[in-house]
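> let's see this in three dimensions:
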Amino acid sequence: MLDIINNADLRTHNTFGISEHAERLVFVENDRQLLQALSLADKHAWPVTLLGGGSNLVLAGPVRGLVLAIRSRGRRVVSRSGREVIIEAEAGENWHALVNWSLDLGLCGLENLSLIPGTAGAAPVQNIGAYGVELEDVFESVEVYDRCTGDIRRLHREHCRFAYRDSLFKQEPGRYIILRLRLRLSSVPDPKLGYGPLANAWQATGLQRADARVVSELVCQIRQSKLPDPSQLANAGSFFKNPLVTAEQAEALQQCWPGLPSYMQPDGRYKLAAGWLIEQAGWKGSRDGDAGVHREQALVLVNYGRARGEDIMGLATRIQTDIRQRFGVSLEMEPIVLGL
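This next block holds a predicted model:
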């Protein structure tokens, strides 16, 4: 029997701490409960919204229909072949706890993705990434429920259309519900230390031998020094994607702004630092009511207490307009917006 909560306050279910209500909320812990909830929604023609950890979310109004809070748990080693180890995690597993579990097993590959908030099931949607590693680098497959066909399917990496903070699951929203995730890790350390601050932190340790646990600890230290803890100051992490521009546009911008960080991509485009652009425009540390830009990291919008979704979105829109006018660059928001 499903326990459906009517008019549920979602404030504690999103890291922005925004108080908006779901018309109906149900927690699902396994595939059977999920299918029951979907069947009920279909019967009553309720719109369905998925909710993971709420760490990449802006609630801009009440959420109609049925909100499914995914709370499935479980993680396991699926196979070992030489140095390669495939692990599986249920969609509701906490991502950072999964990273730590893999490190406890002596496995490598997830250390650069330490301390990213959210659930395992949400990780492929956003193709999460940090410090030179993206999820697709270690991705094996996902098991999904296809709402169009009613089938449970396994999708491998080549099916998922991964790109920078993008995937099939964002391109076809609402069709696929991720049930569980498989990752391809290694029992042999192969640290990815190309990201400048991480490379410097590693060098400062004086260690000569690769150690995934140490890399994870360094990543956590860097993240904690740059990003506010949502439990202390409500936020959804990096709010804007780093924009991609043509080589010609990057060159023209750097002639005007010599300090602008830019990174060449495999397709010849350049990735710019959104936080640098926002800081140069003078938004860092600004505040409008309870919605603001973090004092230490211009890429993070924060809720100082009672900001509504419309306040956060209004601030974000003003920043986007200013950056476009100053630099000719469009900033795209990372979080998903619900309730509009």
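> going forward, measure contacts and count neighbours with C-alpha atoms only.
Will do.
> where along the stretch 201-340 of the chain do the strands fall?
234-238, 244-245, 262-264, 270-272, 287-288, 291-293, 300-303, 336-338 (DSSP state E, counting those that start in this stretch).
> then the stretch 1-150 of the chain?
5-9, 21-28, 48-51, 57-59, 63-70, 75-81, 84-90, 129-130, 133-134, 139-146.
> run through who's touching the last one.
It refers to strand 139-146. 86, 151-157, 175-184 (CA atoms under 8 Å, 6 or more residues apart in numbering).
> one more time with 6 Å
Residues from elsewhere that reach strand 139-146 (CA atoms under 6 Å, 6 or more residues apart in numbering): 151-157, 175-184.
> same check, this time on the first one
Residues from elsewhere that reach strand 5-9, judged by CA under 6 Å, 6+ apart: 20-25.
> now flag whichever of the residues you listed is closest to R213.
L25 (37.9 Å; CA to CA).
> correct me if wrong: that closest one contacts V67.
Yes. Using CA atoms under 6 Å, L25 is in contact with V67, at 4.7 Å.
> how many neighbours does M264 have?
Number of residues near M264 (other CA atoms under 10 Å) recorded here: 15.
> neighbours around the residue nearest to it when sequence neighbours are not counted, how many?
Leaving aside its chain neighbours, M264 sits nearest to Y270 (4.4 Å; criterion: CA to CA, 6 or more residues apart in numbering). As a burial measure, Y270 scores 22 neighbours (other CA under 10 Å).
> what sits against Y270?
244-245, 262-264.
> and if we set it to 10 Å?
Each residue near Y270 by CA atoms under 10 Å, 6 or more residues apart in numbering is listed here: 242-251, 261-264.
> one more to line up against the first:
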Amino acid sequence: MRIEENYPLEKHNTFHLPVKSRWFMEYGDEEELLRILRDEYFQECLSLHIGSGSNLLFIDDYNGIILHSAIKGIKVVKETPEEVFLRIGAAEIWDDVVAYTVAEGWGGLENLSGIPGETGAAAVQNIGAYGTELKDVLESVDAYNQLTFEKKTITNEECLYGYRDSLFKDEQKDPQIITAITLRLQKHPVCTVCYKGLEEELEGKEITPSQVRQAVLTVRSRKLPDPAKLGNAGSFFKNPILPAEKYQRLKERYPEIPSYPLPDGRVKVPAGWLIEQCGFKGKKHGEVGVYDRQALVLVNLGNARGYEIAMVAESIRLAVEERFGILLMPEVKYIG
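You can find the predicted model right below:
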């Protein structure tokens, strides 16, 4: 177990904000996690469990305990002629997991290549890209209830997955700490390549998990900045999902508006397009920038503070609402 006081979090948030936490606690196994959860001091303190901080915006220093898992491991727990079931520790780097499964020839994760963060956080967020979400391949989640200390294996259905949403985001009502997840992957995969940029990149190539992974990484590198080089949290806002009637009214005013029809009749509209139409793409606001290749991404140009990023995000929300009547919702979680 690792315990640090007044701990710098710059390496634990991908905006690279210079914030600190009052305490930082990292556990290496489930026994250490239970010792922390049962500790009276811990129970009295404000606490936050994080992965690599790839979806967090720290407004200021965190006056509480940051809890972090160091539980790793990738293990095949079950196989059939068609499928393989893989159990993965929460602290495994997500893209390392994708690379491992692709190298084995298993299908299901290739479209989720290049997404920063750790595996436990991926299950909290229900990460998604290029027509695939984590819920499409997740079998179950192992988690501890932070209030009762009970360990439970939670099925896919019980995770209550939605668009960038899950049971695990309801931290006030029923806080759960994920220690591992189990994925169901295909031994004879049929890849999903229906997105325009992906189709173009794969034109004339054999469609395999390995080729799809390389195409996804190529497309992502063209559109999204590397957090290691330019602080960001990826897509800052969720893509809004509109009723069909509202979308049709917008389509009449803006015939060029991109869209993705959903099975339930609603329509998903790219938030990046809406932001770009409001003139924010490529603009700088002090130490905060709107990425010049993808307006959905806010970047730390070097010395931004969390509250400054939040102020730019709010100005974007207000502009989009005023012009399109659509209220953008942050995908990034504000802390502080």
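> work out the TM-score between the chains.
Comparison of the two superposed chains (TM-score structural alignment, normalised by the length of the second structure) gives a TM-score of 0.97, and 335 aligned residues with a CA RMSD of 1.2 Å.
> most neighbours among the contacts of strand 5-9 of the first structure, which one?
Tallying neighbours with other CA under 10 Å puts L25 at the head of the contacts of strand 5-9 of the first structure, with 26 neighbours.
> quick revisit: need the winner for burial among the strands of the stretch 1-150 of the first structure.
Most buried of the strands of the stretch 1-150 of the first structure, by mean neighbour count (mean count of other CA atoms under 10 Å): strand 57-59, with a mean of 25.
> that strand vs the second structure, mean deviation?
Mean deviation of strand 57-59 of the first structure relative to the second structure after superposition (mean CA distance after the TM-score superposition for the first structure): 0.5 Å.
> take the contacts of strand 139-146 of the first structure and keep only those in helices.
The members of the contacts of strand 139-146 of the first structure all map outside helices under DSSP state H.
> inside strands: which ones of the residues you listed?
Per DSSP state E, strands hold the following members of these: 151-156, 176-184.
> of those, keep whichever come out buried.
152, 154, 176-184 (16 or more other CA atoms under 10 Å).
> can you list those residues in JSON lines and add distance to Q36 of the first structure?
As requested, those are exported to JSON lines (distance: CA to CA, whole Å):
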{"residue": "I152", "distance to Q36 of the first structure": "14"}
{"residue": "R154", "distance to Q36 of the first structure": "21"}
{"residue": "Y176", "distance to Q36 of the first structure": "16"}
{"residue": "I177", "distance to Q36 of the first structure": "14"}
{"residue": "I178", "distance to Q36 of the first structure": "16"}
{"residue": "L179", "distance to Q36 of the first structure": "14"}
{"residue": "R180", "distance to Q36 of the first structure": "18"}
{"residue": "L181", "distance to Q36 of the first structure": "21"}
{"residue": "R182", "distance to Q36 of the first structure": "25"}
{"residue": "L183", "distance to Q36 of the first structure": "28"}
{"residue": "R184", "distance to Q36 of the first structure": "31"}
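> closest one of these to Q126 of the first structure?
Out of these, the member with the shortest distance to Q126 of the first structure (by CA to CA) is I178, at 12.5 Å.
> how about that closest one, nearest residue that isn't a chain neighbour?
Counting by CA to CA, 6+ apart, the residue nearest I178 of the first structure is V144, at 4.4 Å.
> ok, now R213 of the second structure?
That would be E110: by CA to CA, 6+ apart, it lies 4.8 Å from R213 of the second structure.
> just P230 of the first structure next, same as before
Excluding the flanking residues, the one nearest P230 of the first structure by CA to CA, 6+ apart is T15, at 5.8 Å.
> now the one you found: how far from V58 of the first structure?
The span separating T15 of the first structure from V58 of the first structure equals 9 Å under the rule CA to CA, to the nearest Å.
> list the residues that contact both of these two?
In contact with both T15 of the first structure and V58: 235-236, using CA under 10 Å, 6+ apart.
> so who does the counterpart of Q277 of the second structure in the first structure touch?
Aligned by TM-score structural alignment, Q277 of the second structure pairs with Q280 of the first structure. Going by CA under 10 Å, 6+ apart, Q280 of the first structure touches 257, 260, 274, 298, 323, 326.
> so where is the longest helix out of those in the first structure in the second structure?
Longest helix of the first structure, by residue count under DSSP H: helix 309-327. Aligned using TM-score structural alignment, helix 309-327 of the first structure spans residues 306-324 in the second structure.
> before we move on, what about stretch 230-249 of the first structure?
Counting by TM-score structural alignment, stretch 230-249 of the first structure sits on residues 227-246 of the second structure.
> please verify my assumption that E110 of the second structure contacts V102.
Yes. Applying CA atoms under 10 Å, one finds E110 of the second structure in contact with V102, separated by 6.7 Å.
> got any residues that touch both of those two?
208-213.
> ok so, going back, where's the residue nearest to P230 of the first structure relative to C160 of the first structure, distance?
From T15 of the first structure to C160 of the first structure the distance is 27 Å (CA to CA).
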